[in-house]
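In: predicted structure and sequence below. I'll ask about it afterward.
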Amino acid sequence: LHPRVPVHVRVLASLSVMLAIFVVMTVLVKVDTSSWTRSFFAVTIACMAILSGTSTVFNSSVFGMTGSFPMRNSQALISGGAMGGTISAVASLVDLALSSDVTDSTLAFFLTADVFLGLCIGLYLLLPRLEYASLYKQLDFALPFPQEIPLDRISKIEEQPDQDSPTAPLAAPRPSFSPTPPLRPILKKTAGLGFCIIYLLFITSIIFPAVSTNIESLDKDSGSPWTTKFFVPLTAFLLFNFSDLCGRQITAWIQVPGPRSKVLPGLVLLRTGLVPLFVFCNYQPRVHLQTVVFPSDIYPMLFSSLLGLSNGYLSTLALIYGPKIVSRELAEATGVVMSFYMYLGLVLGSACSALLVHLI
């Protein structure tokens, strides 16, 4: 959709469709659907498919749009996603502790989604009126922002024509919508970062949530709520999302290794070792691998924190570097491509997680 539909149409249309779907789901909470059987299941699956597609359009469009802004704005956007996951995990724990009626809980969650989606639409309509946003959308620099990437590294990151040369093209206002973004040079320049993003999220989605949510407390037989009802929401969801948020937030202050460093893919490949660490915790049920190497509840908590922290820090670095290693006129399209790498990694990891669960 990027080369054919303007960004403001993509964002507003996707938000409107998501809001409409959630309003329908909110209404259905109070409707007796016990007699619908298969038709209700079909409606639910159709709604989930539409939500998935529209949220992908929204996320990739917004991330592509922030490619025209400094890296700190892209970092804030990515951290916001992790903050949403953390808030959801906290809300789930509070709901488990306080709520006794699943219908009321469901209604509260869906109403919250309705309010936030409506708020998103209002804030996006307000965005063009902000002087800060207008400034960066009107600028037409061919080099990355010097306050984001040091000047002595620009030549290593990107080859650009000399703007003072008589043969250099005159700067012209960049149109906000390009009908044919050159995909090949974007893919060529972002290939290394693309691999990092794909493999990072491949490893993460292999483990979370398919494996991590099936790790049980070794003290489960004690009957304590912390080892039964709260163990998985706390260790698998809250710790992972909070650690992911911390990792993403760290990139606001520390941005090493750089976009061309070989250390970055090395750290990404090193995360492969997290897979056996989770597998040999107290994953249940176990069919083929009977040995539990880590006989303590502290290990899944530690490993979930490490998984989230490394995922947040390394993926954010790769994502915010992408639009800054290409010329400014390609920044938006590059942001969309980076989000495509992200979803590709999630799809591959999710598909392979079923195989990993079967092998355990």
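Out: Sure thing, it's come through.

In: from now on I want contacts and neighbour counts done on CA atoms only, so please keep to that.
Out: Will do.

In: in what helix or strand does the spatially most central residue of the chain lie?
Out: Centroid check for the chain by CA atoms, centre = their mean gives residue 81 as the closest residue, at 6.1 Å. Assessed by DSSP states H and E, residue 81 sits inside helix 71-98.

In: so what touches the very next helix or strand once past that helix?
Out: Using DSSP H and E, the next helix or strand after helix 71-98 towards the C-terminus is helix 102-126. Here helix 102-126 makes contact (CA atoms under 8 Å, 6 or more residues apart in numbering) with 12, 15-16, 18-19, 22-23, 25-26, 29-30, 95, 99.

In: which elements pack onto the helix or strand following helix 102-126?
Out: Sequence-wise, the next helix or strand downstream of helix 102-126 (DSSP H and E) is helix 131-138. Applying 3 or more CA pairs under 8 Å, 6 or more residues apart in numbering; DSSP states H and E, we find helix 131-138 packed against no helix or strand.

In: buried residues in the helix or strand that helix 131-138 is followed by, which are they?
Out: Per DSSP H and E, the first helix or strand lying C-terminal to helix 131-138 is helix 151-157. By 16 or more other CA atoms under 10 Å, the buried positions in helix 151-157 come out as 154, 157.

In: how far away from the center of its chain is helix 151-157?
Out: 28 Å (CA atoms, centre = their mean, to the nearest Å).

In: buried ones in stretch 121-137, by neighbour count?
Out: Applying 16+ other CA under 10 Å to stretch 121-137 flags 121, 137 as buried.

In: and that stretch, end to end?
Out: In stretch 121-137, first residue to last residue: 19 Å (CA to CA, to the nearest Å).

In: ok, now stretch 320-330?
Out: Terminal residues of stretch 320-330 are spaced 14 Å apart (CA to CA).

In: and that stretch, how far from the chain's centre?
Out: 19 Å.

In: one more: stretch 302-319?
Out: Distance, centroid of stretch 302-319 to centroid of chain: 11 Å (CA atoms, centre = their mean).

In: same question, stretch 121-133
Out: With CA atoms, centre = their mean, you get 23 Å for stretch 121-133.

In: use this one as the comparison:
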Amino acid sequence: MVGKVAGPKDPCKMVQAIFFWLGIGTLLPWNMFITVNAYWNHKFRNITHESNGTTQSEETEDLTALWPGYLAVASMVPNVTFLILNGVFGHRFKTQPRLLASLILVIILFIFTSVMVQIDTDEWQSSFLYLTLASVVIININSAIFQGGILGVAGKFPPAYMGAVFSGQALGGIFASGTNVVVLALGATPTQAAFFCFVLSVLFLGTALVAYMVATRSEFYKHYLGEGDQLEKHDDHKLLETSPDHKPTIPVKVNPLSVLAQIWPYGLAVLLTFLVTLGCFPAITVRVQSTESEGLWATKFFIPVSCFLLFNVGDYLGRFLAGLIQWPKPGRVGAILTLTFSLLRICFIPLFVICNASPGARTLTPVLLESDTAYIVIMLLFSLTNGYLGSICMMGAPQVVLSEESQTAASLMVALLGIGLGSGAFLSNFFVKLL
């Protein structure tokens, strides 16, 4: 670009690798909490007491049934809210203190979560539920601040650095679910597996904190966040000479409503895509039981592998394929096709409902797909289409507007994606009642 002074190089792509590492950390809290489902089932199981030689069951709410929906709302609603607030007001606060403070708070709360694994909460399950949900809300508020901040920082670097953050986010789920499966395969109980996963999260986020502090000291990082900003502030008049043909360019005032009118099919498509995803996963998908009556696959590995690990792998593959193919192509026809495919994903809600989900406690609908294979095939298509369509929407919208409107289009798409996540998390509590 004319007028752009070449800056220092990123030695061994260290800062890019750190951005990838931080990308994994942005979604690690959510992924770890939903992955250790067997641990939560143990913590919130129905408790029985021995009295006069007879076993009496406490008449309490089925907390194991309520937990997935509560977790989704407590995670996604504050996450989405503060992602939007961060985008609107984040520029008023210094970036580095904001990122460091939010990451440190997440680490402290994960230490608290790890400690609670070792405490017997059987006598105060309801209180433990509310305490955990409160910590989940605070964790996700700070995760949103950190995620929004690191995406804002990455936006000032070359495109590959934003790509590194997104790649890290995609692999974060595989890291969490894969870790849980490996620990269980080594013979750990659900409680031991959860403790290991939470402690590993603390260590991982600790290394991310150190890595970020190292990155901020590099000349490469300072050039894009420090010197570059100062240069722009002192040389604003040079903005009139940045066009390739050296002709003066006049700043264009972007109208968000006008941009939204152009990208609405992509915006509605990404909203529907993630609404359906969070509406089903994990609130309904985690309730599906293996048709095998016994064995390690049915009792220990079915949900960790066929639900969480398979979803995260499929989601990553979907994103990868979208980057290679990018079809439908950006444009009016492509946008309508993408919206049509997103509407078709609504069929996954009844498909998961008729799977073998909570077979012994259904009141409204029957089990019609009593098959592990059917569930796995549906989950694979569900995760692939989530990653693929979500990426197509996020890549396509900025390409159908003017270049000066692309940043606004991307910001609007992030907001609509967030609305989809929050809406899906809220509606999941009602979708579960279809069982």
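Out: Nice, I can see it. These numbers were taken from a predicted model, which means no experiment stands behind them.

In: where does the TM-score land?
Out: The TM-score (TM-score structural alignment, normalised by the length of the first structure) is 0.76; 328 aligned residues with a CA RMSD of 3.6 Å.

In: return the subset of the contacts of helix 102-126 of the first structure lying in strands.
Out: Among the contacts of helix 102-126 of the first structure, no member falls in strands (DSSP state E).

In: got those residues as JSON lines, with neighbour count and distance to residue 233 of the first structure columns?
Out: As requested, those are exported to JSON lines (neighbours: other CA atoms under 10 Å; distance: CA to CA, whole Å):
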{"residue": "12", "neighbour count": "17", "distance to residue 233 of the first structure": "33"}
{"residue": "15", "neighbour count": "22", "distance to residue 233 of the first structure": "28"}
{"residue": "16", "neighbour count": "17", "distance to residue 233 of the first structure": "31"}
{"residue": "18", "neighbour count": "25", "distance to residue 233 of the first structure": "26"}
{"residue": "19", "neighbour count": "20", "distance to residue 233 of the first structure": "27"}
{"residue": "22", "neighbour count": "20", "distance to residue 233 of the first structure": "24"}
{"residue": "23", "neighbour count": "15", "distance to residue 233 of the first structure": "27"}
{"residue": "25", "neighbour count": "20", "distance to residue 233 of the first structure": "24"}
{"residue": "26", "neighbour count": "20", "distance to residue 233 of the first structure": "24"}
{"residue": "29", "neighbour count": "15", "distance to residue 233 of the first structure": "23"}
{"residue": "30", "neighbour count": "12", "distance to residue 233 of the first structure": "26"}
{"residue": "95", "neighbour count": "17", "distance to residue 233 of the first structure": "11"}
{"residue": "99", "neighbour count": "13", "distance to residue 233 of the first structure": "15"}
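
In: could those be laid out in TSV, adding distance to residue 126 of the first structure?
Out: Formatted as TSV, the contacts of helix 102-126 of the first structure follow (distance: CA to CA, whole Å):
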residue	distance to residue 126 of the first structure
12	12
15	15
16	16
18	19
19	18
22	23
23	23
25	27
26	27
29	32
30	34
95	33
99	36
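
In: take those residues and keep only those in helices.
Out: Among these, the members found in helices (DSSP state H) are 12, 15-16, 18-19, 22-23, 25-26, 29, 95.

In: biggest separation within these, which pair?
Out: The span of these, defined through CA to CA, is set by 12 and 95 at 31.3 Å.

In: re earlier: mind listing what's buried in the helix holding residue 81 of the first structure?
Out: Neighbour count says helix 71-98 of the first structure has 71-75, 77-79, 82-83, 85-86, 88-90, 92-93, 95 buried, by 16+ other CA under 10 Å.

In: mind reading off the mean deviation between that helix and the second structure?
Out: With mean CA distance after the TM-score superposition for the first structure, helix 71-98 of the first structure departs from the second structure by a mean of 2.4 Å once superposed.

In: for residue 307 of the first structure, see how far away the alignment partner in the first structure of residue 290 of the second structure is.
Out: Aligned against the first structure by TM-score structural alignment, residue 290 of the second structure finds its counterpart in residue 217. Distance of residue 217 of the first structure to residue 307 of the first structure, given as CA to CA: 19 Å.

In: got it, and residue 286 of the first structure?
Out: 22 Å.

In: which one's more surrounded, the two?
Out: Per other CA atoms under 10 Å, whichever of residue 286 of the first structure and residue 307 has more neighbours is residue 307, with 25 against 15.

In: now do the same for that one: its match in the second structure.
Out: For residue 307 of the first structure, the residue aligned by TM-score structural alignment is residue 382.

In: the host helix or strand of that match packs against which elements?
Out: Assigned by DSSP H and E, residue 382 of the second structure falls within helix 372-396. Under the contact criterion of 3+ CA pairs under 8 Å, 6+ apart, helix 372-396 of the second structure touches helix 256-280, helix 310-325, helix 332-344, helix 348-353.

In: closest one to residue 398 of the second structure among those helices?
Out: helix 256-280 (8.1 Å).

In: going by contacts, tell me the helices and strands next to the closest one.
Out: Short answer (3+ CA pairs under 8 Å, 6+ apart): helix 256-280 of the second structure packs on helix 332-344, helix 348-353, helix 372-396, helix 406-431.

In: so which of these gets nearest residue 316 of the second structure?
Out: If you check each of these against residue 316 of the second structure by CA to CA, helix 372-396 wins as the nearest, at 6.3 Å.
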